[in-house]
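Participant: Test case, fold it:
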Amino acid sequence: MTSPSLWQPFTLGRVELPHRLALAPMTRNRANPDGTPGPLVATYYGQRASLGLVITEGTQPSDDGQGYPNTPGIYTPAHIVGWSNVADAVHAEGGALFIQLMHVGRMSHPDNTTHHRQPVAPSAISADQDMFTATGPQKTPVPRELSISDIETTIADFRHAAASAIAAGADGVEIHGANGYLLHQFLSPNSNHRADQYGGSVENRSRFVIEVAAAVAEEIGADRVGIRLSPSMPLGGINEGDIESVRTQYTHLVGELATLNLAYLHVHHVGDDELLRSFRDVWPTAVLVVRYGRTREQIADDIDADLADIAPLGQFALANPDVVERLRNDAPLNDVDPTTLYGGGETGYTDYPTLARV
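Facilitator: This is a model prediction of the structure:
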């Protein structure tokens, strides 16, 4: 049986949540080629609205923010219309929608974007990763280093995307500062070799993340903004150094972000519970924690240990649109079909059976 702590209501920013579960952001590559989410996307998120807090897949704030094929955007009028249908579907089922703003930085390939330009990053250092493209896996190229003017434009892009999300009816946004993407690239010394105010020291490497968060909070209200971080996460060729280096970097960053009074901090956690506890001690609002490989019996462990307020679900929610009902009733869970995770249509997306259909 699941822990009783999962079923306690919670206030997050401006929204009232019925319990402590949420939908974790997961890329599904099912937007239209122009980045507009279509009707199937609305169905998918509406099906999972019983999770309360629905955090969407990574959604690019600009053309340069795209890395993978058929990922959604939130910066054009068409995008706003598409996402408004998603927001309506989620709200109709009683959920709250936060759109994750994800700029991939160097984790891109020109073949996957409409403009076919070189990717951008803090420094001209390739991630040296295999990137899926229409013609098969290709290595990520060497990116173009962002100028100071480019950085200012990128911050403005995040601001505009956040405003667009609210215009679409979303309840808020989550800034993706994790998993090897642009904000994480600024934080990591092996991807950020800059010699200006955005590189070098811990304070300088943190600056871009803080400025993005401050701009988005100013634009739509801090209580509509979450941020995701992943200390020590090696995705995308990131290497943040030894444990003490990571703790120094993130203690500073989280301390500065805490002063913005954002709605929540979302930690993709890879094992340093001492660092996680330090976040909990300084963060003034909600903390969300997701870990790889949790069993259903472990979902509430971080809540019960007072390390988190909310436990976002990934694959459990992907394969079980009614995962909340299944957990409440100790019912069996569907297994994920790994062949249908990325791209395609309704198969492995909106056709997982519910208990009522079994």
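
Participant: going forward, measure contacts and count neighbours with C-alpha atoms only.
Facilitator: OK.

Participant: Ends of stretch 337-349, what's the gap?
Facilitator: Using Cα to Cα, to the nearest Å, the span of stretch 337-349 from its first residue to its last is 10 Å.

Participant: what about the closest residue to Thr71 other than its chain neighbours, how many residues close to it?
Facilitator: Leaving out its chain neighbours, the residue that sits closest to Thr71 by Cα to Cα, 6 or more residues apart in numbering is Asn29, at 4.9 Å. For Asn29, the neighbour count with other Cα atoms under 10 Å is 22.

Participant: Tell me where the stretch 151-300 of the chain has helices.
Facilitator: 182-187, 202-220, 243-258, 273-282 (DSSP state H, counting those that start in this stretch).

Participant: Could you also give me the structure for this next sequence, so I can compare it with the first?
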Amino acid sequence: MSQSNDSAVLFSPFRLGEIELKNRIVMAPLTRNRATRGSDAPNALNVEYYRQRAGAGLIVTEGTQISQQGQGYIWTPGIYSEAQIAGWKAVTDAVHAEGGKIITQLWHVGRVSHASLQPGNGAPVAPSAIQAKTKTYIESGFAEVSQPRELGLDEIPGIIADYVRAAENAKAAGFDGVELHGAHGYLLDQFLRDGSNARSDAYGGSIENRVRLVLEVVEAVATVFPKGRIGVRISPVSPANDARDSDPQALFGHLVEKLSAAGIAFIHVVEGATREARDYLPFDYLALRKAFKGAYIANNGFTRDLAIETLAEDCADLIAFGRLFIANPDLVERLKRDAPLNTPDVATFYGGDARGYTDYPALAGKAA
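Facilitator: All right, here's what the predicted structure looks like:
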């Protein structure tokens, strides 16, 4: 194949389950902490941010908490109130008007939270009462996460019900589908890993038990969206938020086989350590690719050349870009032309206003 044919696949249409995409470029979920203060509802600034980036084949929204209990950081958007649904409806309308597709990432942070964000200043919940060695972002800045409490067996159906309500709200808000956040040491990932799950009931111990909650949430959310509009994000070896497991290859191999059998549209795999090396720990991602009959979205540290090479070698179906989308609202066009890329301003990643959010220049110096 010529180089031009190799690069063409990145910009070719793709059918992701039941969702028709105009190219194979995915905007990865990116926490930006710019929801409306007080209501955690998306606002006009968020609408413009996503509208600018609708050139992506698929946008996965920033992590969106399914309940107040599911929130781990200040000013992140939710999808459990009428104001939040209305805010997201304005976002999806704007993206669809630009010819884009958008799904929401349903998020429960579990133990990666702070009492100041929880209902009644309570303890965050987790599979086990093991405090994560990590920080979160609260009104005063970064702070150590709070000591969590173990979820009672009788509370788990309520968590699953929160996912279902969030999916119903996502449908009402006009989303094309949902991604379950099963990565980066948040609640579903906490249940998966033996470093955070020390339970001795049906949700702990064996790998089969530890994957149970993820699979139950998938089936529950599938009562709202068809499975062709559902995906799961995983990060097998990323140490984000103190995520640890004694045998990630066996764990995620089993999980992906079960997700394949469940018939969901995609898995979204963070290869390597988040924001760090792709070869952080030895792991056979190709084994996951082969075990899963749906689409494989590869994520983490992709350049234009690596994305083209990965698709050409059939190691993934779609490529997700994160930080490059922060600074390049017209990233798809820049990749197509192999044009220079804007550099992201790290100081404006979390919280703030339009600066470093909607004011990055498009090609030719015009606002996107």
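
Participant: Need the TM-score from the superposition.
Facilitator: With the length set by TM-score structural alignment, normalised by the length of the first structure, the two chains reach a TM-score of 0.95; 354 aligned residues with a Cα RMSD of 1.5 Å.

Participant: Could you provide the helices of the stretch 151-300 of the first structure in a markdown table, with additional columns for mean neighbour count?
Facilitator: Below are those laid out as a markdown table (neighbours: other Cα atoms under 10 Å):
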| stretch | mean neighbour count |
| --- | --- |
| helix 182-187 | 28 |
| helix 202-220 | 21 |
| helix 243-258 | 17 |
| helix 273-282 | 16 |
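
Participant: what's the closest of those helices to Gly236 of the first structure?
Facilitator: Minimum separation from Gly236 of the first structure across the helices of the stretch 151-300 of the first structure (Cα to Cα) falls at helix 182-187, 8.9 Å.

Participant: Adding distance to Thr43 of the first structure, write the helices of the stretch 151-300 of the first structure out as a markdown table.
Facilitator: Converted to a markdown table, these look like this (distance: least, Cα to Cα, whole Å):
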| stretch | distance to Thr43 of the first structure |
| --- | --- |
| helix 182-187 | 30 |
| helix 202-220 | 26 |
| helix 243-258 | 34 |
| helix 273-282 | 35 |
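
Participant: which stretch among the ones you listed comes nearest Ala165 of the first structure?
Facilitator: The closest of those to Ala165 of the first structure is helix 202-220. By Cα to Cα, the value is 9.4 Å.

Participant: From the rest of the structure, what touches stretch 113-122 of the second structure?
Facilitator: 68-69, 71-74, 123-124, 136, 138, 144-146 (Cα atoms under 8 Å, 6 or more residues apart in numbering).

Participant: thinking again about what came up before, what's the aligned partner of the residue nearest to Thr71 of the first structure in the second structure in contact with, if anything?
Facilitator: Correspondence of Asn29 of the first structure to the second structure, assessed by TM-score structural alignment: Asn33. Residues in contact with Asn33 of the second structure (Cα under 8 Å, 6+ apart) are Tyr73, Ile74, Trp75, Thr76, Pro77, Tyr350, Gly351, Gly352.

Participant: mind checking how far Cys221 of the first structure is from Ala214 of the first structure?
Facilitator: If you look again at residue 221 of the first structure, you'll see it is Gly, not Cys. Taking Cα to Cα, one finds Gly221 of the first structure at 10 Å from Ala214 of the first structure.

Participant: For the residue mapped onto Asp353 of the second structure from the first structure, the count of nearby residues, please.
Facilitator: Counting by TM-score structural alignment, Asp353 of the second structure lines up with Gly345 in the first structure. Neighbour count for Gly345 of the first structure, taken as other Cα under 10 Å: 14.

Participant: what sits against the nearest residue to Gly345 of the first structure once chain neighbours are set aside?
Facilitator: Spatially, and ignoring its direct neighbours in sequence, Gly345 of the first structure is nearest to Arg30 (7.1 Å; Cα to Cα, 6+ apart). Shown in contact with Arg30 of the first structure (Cα under 8 Å, 6+ apart): Pro37, Val41, Asn70, Thr71, Pro72, Tyr342, Gly343, Gly344, Gly345.

Participant: What about the first one, how many residues nearby?
Facilitator: Looking back up the chat, that one is Pro37 of the first structure. Pro37 of the first structure, neighbours per other Cα under 10 Å, totals 27.

Participant: Quick check: closest non-adjacent residue to it.
Facilitator: Closest residue to Pro37 of the first structure apart from its sequence neighbours, by Cα to Cα, 6+ apart: Ala31 at 4.6 Å.

Participant: does that neighbour sit in a helix, a strand or a coil?
Facilitator: Secondary structure, DSSP: H, G, I helix; E, B strand; the rest coil: Ala31 of the first structure is coil.

Participant: same check, this time on Gly63 of the second structure
Facilitator: strand.

Participant: out of the contacts of Asn33 of the second structure, who's nearest Leu306 of the second structure?
Facilitator: Closest to Leu306 of the second structure, out of all of the contacts of Asn33 of the second structure and judged by Cα to Cα, is Tyr350, at 27.6 Å.

Participant: re the thing from before, make a markdown table from the contacts of Arg30 of the first structure and add secondary structure and distance to Phe316 of the first structure to it.
Facilitator: Listed next are these as a markdown table, based on DSSP: H, G, I helix; E, B strand; the rest coil; distance: Cα to Cα, whole Å:
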| residue | secondary structure | distance to Phe316 of the first structure |
| --- | --- | --- |
| Pro37 | coil | 23 |
| Val41 | helix | 18 |
| Asn70 | coil | 23 |
| Thr71 | coil | 22 |
| Pro72 | coil | 22 |
| Tyr342 | coil | 16 |
| Gly343 | coil | 19 |
| Gly344 | coil | 20 |
| Gly345 | coil | 20 |
